[in-house]
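> With the input below, show me the fold.
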Amino acid sequence: PVPVLAAGGIADGRGLVAALALGAVGVWTGTVWLTAHESPLVDFLKDRVIEATDEDAVISKIYTGKTARVLKNKYIERWQKPDAPQTLPMPLQNLYSPMPLFLSTEDSYSCSLFDKPGLREYATTAAGSAAGLIRQRKSVRKIMEDMISQAVEIIGPE
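Model prediction:
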């Protein structure tokens, strides 16, 4: 048999158990790590992930030309208007829409651009529907411990 990993909307032990119950051998998680203390994502975007609902993660092509889930913001709202230009295929969309998709604390230049008043409303990050499950910053270790202990609590220690 081919091993299958489940992905999408998994950020806790409930998602892990559901994936295992459906036959997956493990899970592939993404959004849950954005708010980890160890993540280089800038603090104001970590806060936005924590405040997000599952409906705040929208599908868009405006950053790269490829379909991706991102947290909606004013920039995305403008691109979703009927009179907005069509997105270009990758890699051309990056030239047309140079907004960064991930603001890292290690990129001081890009971060400085969003320190100006009102511009943070245009910043976003790639994030899936799991954003609606994340309510606080934790260490990577704590995220793993919580996910595993919640899964064990649901299925039992055996």
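> C-alpha only now, for contacts and for neighbours.
Will do.
> longest helix in this structure, by residue count?
Ordering each helix of the chain by length in residues (DSSP state H) puts helix 140-155 first.
> And it, what does it pack against?
Applying 3 or more CA pairs under 8 Å, 6 or more residues apart in numbering; DSSP states H and E, we find helix 140-155 packed against helix 13-21.
> which residues in this protein form helices?
Using DSSP H, helices in the chain cover 13-21, 43-51, 74-79, 92-96, 108-113, 140-155.
> ok, back up a step: what's the angle from the longest helix of the chain to helix 13-21?
Per axes from the mean of the first three to the mean of the last three CA atoms, to 10 degrees, the angle that helix 140-155 makes with helix 13-21 is 60 degrees.
> Another sequence for comparison is provided below:
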Amino acid sequence: AGGHTGEIGSMSLIPQVVDAVGDTPVLGAGGMGDGRHLAAAMALGASGIWCGSVWLTTNESDCEDALVEKMLKASETDTARSRCISGKPARQLVTTYTKAWEEPDCPGFLPMPLQGLLTADAERRIRRHAAAGTPESAELLGTPVGQVVGMMKTRKPAGKVVYDFVEGYIDAVERLKSMLPED
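Just a heads-up that it's a prediction; the model follows:
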């Protein structure tokens, strides 16, 4: 959750978890950005999905406008895994802040939750100054977000995101059904 990542991708992990837990319902997570992902996760045995990134650019999100604009312009390659926010590997927008933590003279990362405690004040200040329109702070502004950020191109209500998921799921399932031979 929140961009935290492991080493195993969803396409491999979901069926392994489904096989391991028997009849227990499983939610697929990680890289779930539209109805096609929902259909794929369900084809892999999941009962549904858990989404994170797609909510960050909704009208209801509490993300700063400058951050939403950065995400709407970002591609999937504008993210990287870093420990700079929490101490655990988390995929996030690449910023001058995240790049600074990867420099050779970086002091290194503390384990979770200490890294978050160390950086919390700086994160609050960056957000406050970015919200006030300070351009330098906007360049530092980032957030945990998955590679699906490259699919998030417009700000819209959360209800529309849900509607689009359902429509995309139906389209994906219908497309798959059309590939089957008729009885």
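> Is it possible to get a markdown table of the helices of structure 1 that adds mean neighbour count and distance to I59 of structure 1?
Formatted as a markdown table, the helices of structure 1 follow (neighbours: other CA atoms under 10 Å; distance: least, CA to CA, whole Å):
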| stretch | mean neighbour count | distance to I59 of structure 1 |
| --- | --- | --- |
| helix 13-21 | 18 | 21 |
| helix 43-51 | 18 | 15 |
| helix 74-79 | 15 | 10 |
| helix 92-96 | 15 | 15 |
| helix 108-113 | 12 | 23 |
| helix 140-155 | 15 | 26 |
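> Figure out which of the ones you listed is closest to A127 of structure 1.
Nearest to A127 of structure 1 among those is helix 43-51 (7.7 Å), distances taken as CA to CA.
> Report the contact partners of the residue most central in space within structure 1.
The centre of structure 1 sits closest to A127, judged by CA atoms, centre = their mean, with a distance of 1.7 Å. With contact taken as CA atoms under 8 Å, 6 or more residues apart in numbering, A127 of structure 1 is in contact with G30, T31, V49, A57, R69, V70, L71.
> Can you get me a residue count around the second one?
Just to be clear, that refers to T31 of structure 1. 22 (other CA atoms under 10 Å).
> now do the fifth one
Residues near R69 of structure 1, counting by other CA under 10 Å, number 17.
> Looking at the alignment, what corresponds to it in structure 2?
The equivalent of R69 of structure 1 in structure 2 is R91 (alignment by TM-score structural alignment).
> mind listing what the residue nearest to its match when sequence neighbours are not counted touches?
Leaving aside its chain neighbours, R91 of structure 2 sits nearest to R81 (4.2 Å; criterion: CA to CA, 6 or more residues apart in numbering). By CA under 8 Å, 6+ apart, the contact set of R81 of structure 2 is T5, P89, A90, R91, Q92.
> In structure 1, which of those still touch?
Mapping the contacts of R81 of structure 2 onto structure 1 (both residues aligned by TM-score structural alignment, their matches' CA atoms under 8 Å) leaves P89, A90, R91, Q92 still in contact.
> From P113 of structure 2, how far out is the closest residue in space to the first one that isn't next to it in sequence?
Meaning P89 of structure 2. The shortest distance from P89 of structure 2 to any non-neighbouring residue, by CA to CA, 6+ apart, is to R83 (4.6 Å). Here R83 of structure 2 is placed at a distance of 11 Å from P113 of structure 2 (CA to CA, to the nearest Å).
> Noted, bye for now.
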